[in-house]
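S.K.: got a sequence here, can you model it:
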Amino acid sequence: MDVVSDALSAMRLGRPFSDRVRASGSWCVRMPSYDGAGFHVVLEGSCWLLADGGSPVRLGAGDAVLLPHGTGHVLADFALDAGAVEKAVPFEQWRDEPAAQDSTGRGDGDSDVEMLCGKYRLDRSRMHPLMAELPKVVHLPNRVGSPGSHPELRAAIALLGGELDARRPGAYTALPSLLDLLLVYMIRSWMAESTTGAWPGALNDDVTAAALRALHADPAAPWTNERLAAAAGVSRPTLARRFTAVVGRPPMAYLTWWRLTFAATLLRDTPDTLTAVARRVGYGSPYALSHAFNREFGTTPGRYRAQARARLQGSH
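M.R.: Just a heads-up that it's a prediction; the model follows:
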């Protein structure tokens, strides 16, 4: 596993949800805040998005936008202002009642628009710092031929559009898989363009990236600072300095946090016994894992498993 894959696996709950939306004329709808991540892909036409506390963003055909913290927002066919936002119709009402699309009284929309709108359910109690530092709105414009065009993201969007058009056999499996792929590519694209985030820098730093790969590949190994420095090909002081500077905590502190996060994921997603979980995450006994787990989570592994399973059931 790698850091991004592990970060997503630790947070994901249930299957992603998506809905194909077509709009024409004048319209303005509100998406409430959500305990997960929302996304929109504009398949045809254009529209505007205004996240709570943010600035208006114009979305064109082929654009993707990720709201990784589930921020409430408004979508409309015109450039939004505070007055228009107050008149926005709740999305569920607007979708079910086409007449509500004209509730804003505005008639200056450019054209019809078709979008793919969706949500990923996330467990925020175990948010990896890479995910935590994503901005409120990740806008990925469709800039074909430019350095930031992100061909993999464009290909995933094209595949999604084709799958939605055809509804071919196997769509029930294909669509969630493509939506998972879309999420990975949106995060990758943000990392490629980010100039401020710490984690894109961490994964682009040869020493830190090598250490992170080693820890995530085998979290149960008997890691020490010396052994990890050797895996990264540097001295122990160099590893400690560079790792702590970009990750925000020393290597062994990060390892402890990740082991317990991984244990929580296994308790939620597998039937493994506590003994098996302890072995997979590098603890010598179930007692040792329980003690560390209770210190980190404020509850026992058994109670955590029951609560996490209940949340997982609620996400389906």
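S.K.: C-alpha only now, for contacts and for neighbours.
M.R.: OK.
S.K.: the closest residue to Ser9 other than its chain neighbours and Arg303, how far apart?
M.R.: Taking Cα to Cα, 6 or more residues apart in numbering as the measure, Ser9 lies nearest to Thr265, with 7.6 Å between them; neighbours along the chain are not counted. Taking Cα to Cα, to the nearest Å as the measure, Thr265 falls 14 Å from Arg303.
S.K.: before we compare anything, build this one as well:
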Amino acid sequence: MDVVSDAIFAAHLGHPRFHRVRTRGSWCARQDAYEGAGFHVVLKGGCSLLTDGGTAVSLGVGDAVLLPHGTGHVLADSPVDAEVAARTAVPFTRWLAESEAAESAAGPPDREGTELLSGTYWLDCSRTHPLMAELPEVVRLPARVGGHRELRAAIDLLAGELDQVRPGSCMALPNLLDLLLVYMIRAWMEESEGGTWPGALGDPVTAAALRAMHSHPAARWSNDLLAAEAGVSRPTLARRFTARVGRPPMAYLAWWRVVLAAGMLRDTTQTLAAIAGRVGYGSPYALSHAFTREFGVTPGRYRARAAERSASAAGSR
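M.R.: The predicted model follows:
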């Protein structure tokens, strides 16, 4: 696994939810804050977005926007301020239902209307990788000619799958939505100026050490071995890695191992001893001690809470 894939995988839960919305006339809808990431892609027409933090974004055909921290926001057919939004916005779920009912009653889609692909990714924010935490409140990805070709291709494929139900659609859609998230984060990294993690992954020494740790987290890494992987001296690795990542290599590895363990506790029924071996700890006791120090809860209690949370989320869908 590479760092970006691992960062997404660490927090990603279940399949994303999505809606294709066709609407016309004047409208204004509010999405409350939630634990996860949201996105909107404009397939036709245009709209405006206003976050609870005051960020305003105008969106046109082909534009995509990612809200990586589940920020509450308002979508409207035209720009609105916070006062107007508070007075006129209807809850997002109600707006979806009303738009669907209006479309059914009206027949063929209005050429002058707006068409959106909107969705959410459910994330475990207790295990957010710093790369994900660094993402801004809103990532706007405009539809520039020649820009982010993979992202544009994913959007086109999604639109095509939504146009008609075809064999395999139930598999294709959630996987395309996962690809959409990867491509949106990748596009942000390509355009980011001065970001910590784009800089870290752009530095060959730091990137080599990260790649080694993420590829083989259970290996018996040392600063000397990681420096050899990066082709530099131990002091050079320590200096460059710490400056770009914010913690020394071995401290990052220790943190990443317990984050991986948390994912296995949540997603599998493996014993603590088996998980300890997979993430590089010599005994379940050693893992339990490190895990409790990082998360403030024992592995057993963490697993029980994760199961309760998953059951509650499944019941609310």
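S.K.: any idea what the TM-score is?
M.R.: Once superposed, the chains reach a TM-score of 0.93 (TM-score structural alignment, normalised by the length of structure 1), with 305 aligned residues with a Cα RMSD of 1.6 Å.
S.K.: before we move on, back to that, from what I see, the residue nearest to Ser9 of structure 1 and Leu8 are in contact.
M.R.: No: with contact taken as Cα atoms under 8 Å, Thr265 of structure 1 and Leu8 are classed as non-touching, separated by 10.6 Å.
S.K.: that older thread, just the element for the residue nearest to Ser9 of structure 1, please.
M.R.: Taking DSSP states H and E as the criterion, Thr265 of structure 1 maps to helix 251-269.
S.K.: read off where that helix ends up in structure 2.
M.R.: Across structure 2, the stretch matching helix 251-269 of structure 1 (TM-score structural alignment) is residues 249-267.
S.K.: and the matching stretch, what's buried?
M.R.: When burial is assessed from 16 or more other Cα atoms under 10 Å, stretch 249-267 of structure 2 yields the following buried residues: 249, 252-254, 256-266.
S.K.: contact partners of the longest helix along structure 2?
M.R.: As assigned by DSSP state H, the longest helix anywhere in structure 2 is helix 169-191. Helix 169-191 of structure 2 is touched from outside by 4-5, 8, 15-16, 66, 139, 141, 148, 150-151, 154-155, 157-158, 161, 195, 198, with contacts defined as Cα atoms under 8 Å, 6 or more residues apart in numbering.
S.K.: buried ones from those residues, can you make that a ChimeraX selection?
M.R.: With 16+ other Cα under 10 Å as the criterion, this ChimeraX line picks the buried residues out of the contacts of helix 169-191 of structure 2:
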select :4,8,16,66,139,141,148,150,151,154,155,158,161,198
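S.K.: now do the same contact list for Ala308 of structure 1.
M.R.: Residues in contact with Ala308 of structure 1, defined by Cα under 8 Å, 6+ apart, are Arg268.
S.K.: need the counterpart of it in structure 2.
M.R.: In structure 2, Ala308 of structure 1 lines up with Ala306, judged by TM-score structural alignment.
S.K.: just want the angle from the helix or strand containing its match to helix 249-267.
M.R.: When elements are assigned from DSSP H and E, Ala306 of structure 2 belongs to helix 299-316. Between the axis of helix 299-316 of structure 2 and that of helix 249-267 there is an angle of 50 degrees, by axes from the mean of the first three to the mean of the last three Cα atoms, to 10 degrees.
S.K.: buried ones in helix 299-316 of structure 2?
M.R.: 299, 302-303, 306.
S.K.: pipe those residues into JSON lines and attach distance to Gly119 of structure 2 per row.
M.R.: Conversion of those to JSON lines gives the following (distance: Cα to Cα, whole Å):
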{"residue": "Pro299", "distance to Gly119 of structure 2": "32"}
{"residue": "Tyr302", "distance to Gly119 of structure 2": "28"}
{"residue": "Arg303", "distance to Gly119 of structure 2": "28"}
{"residue": "Ala306", "distance to Gly119 of structure 2": "23"}
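S.K.: ok, so of these, who is nearest Gly72 of structure 2?
M.R.: Among the buried residues of helix 299-316 of structure 2, Ala306 lies closest to Gly72 of structure 2 (Cα to Cα), at 24.4 Å.
S.K.: distance of that closest one relative to Leu176 of structure 2?
M.R.: Taking Cα to Cα as the measure, Ala306 of structure 2 and Leu176 of structure 2 are separated by 26 Å.
S.K.: could you confirm Gly70 of structure 1 falls within a helix?
M.R.: No: in this structure, Gly70 of structure 1 is coil, not part of a helix, as judged by DSSP: H, G, I helix; E, B strand; the rest coil.
S.K.: just after the strand ranked longest in structure 1, pick out the following helix or strand.
M.R.: Longest among the strand segments of structure 1 by residue count, using DSSP state E, is strand 12-23. Using DSSP H and E, the helix or strand that follows strand 12-23 of structure 1 in sequence is strand 28-31.
S.K.: return the list of helices and strands in contact with that following strand.
M.R.: Secondary structure elements in contact with strand 28-31 of structure 1, counted by 3 or more Cα pairs under 8 Å, 6 or more residues apart in numbering; DSSP states H and E, are strand 73-76, helix 82-86, strand 89-90, helix 91-96.
S.K.: how about the residue nearest the centre of structure 1, what does it touch?
M.R.: For structure 1, the residue sitting closest to the mean C-alpha position, by Cα atoms, centre = their mean, is Pro68 at 5.3 Å. Pro68 of structure 1 makes contacts with 36-38, 131, 134-138, as judged by Cα under 8 Å, 6+ apart.
S.K.: out of the residues you listed, who's the most crowded?
M.R.: With neighbours defined as other Cα atoms under 10 Å, the most crowded of the contacts of Pro68 of structure 1 is Gly38; it has 27 neighbours.
S.K.: part of a strand, is that one?
M.R.: Yes: read with three-state DSSP, Gly38 of structure 1 is one of the residues of a strand.
S.K.: which residue in structure 2 lines up with it?
M.R.: Here Gly38 of structure 1 is matched to Gly38 in structure 2, going by TM-score structural alignment.
S.K.: any idea how far Ser169 of structure 2 lies from Asn175 of structure 2?
M.R.: Applying Cα to Cα, the value for Ser169 of structure 2 to Asn175 of structure 2 is 10 Å.
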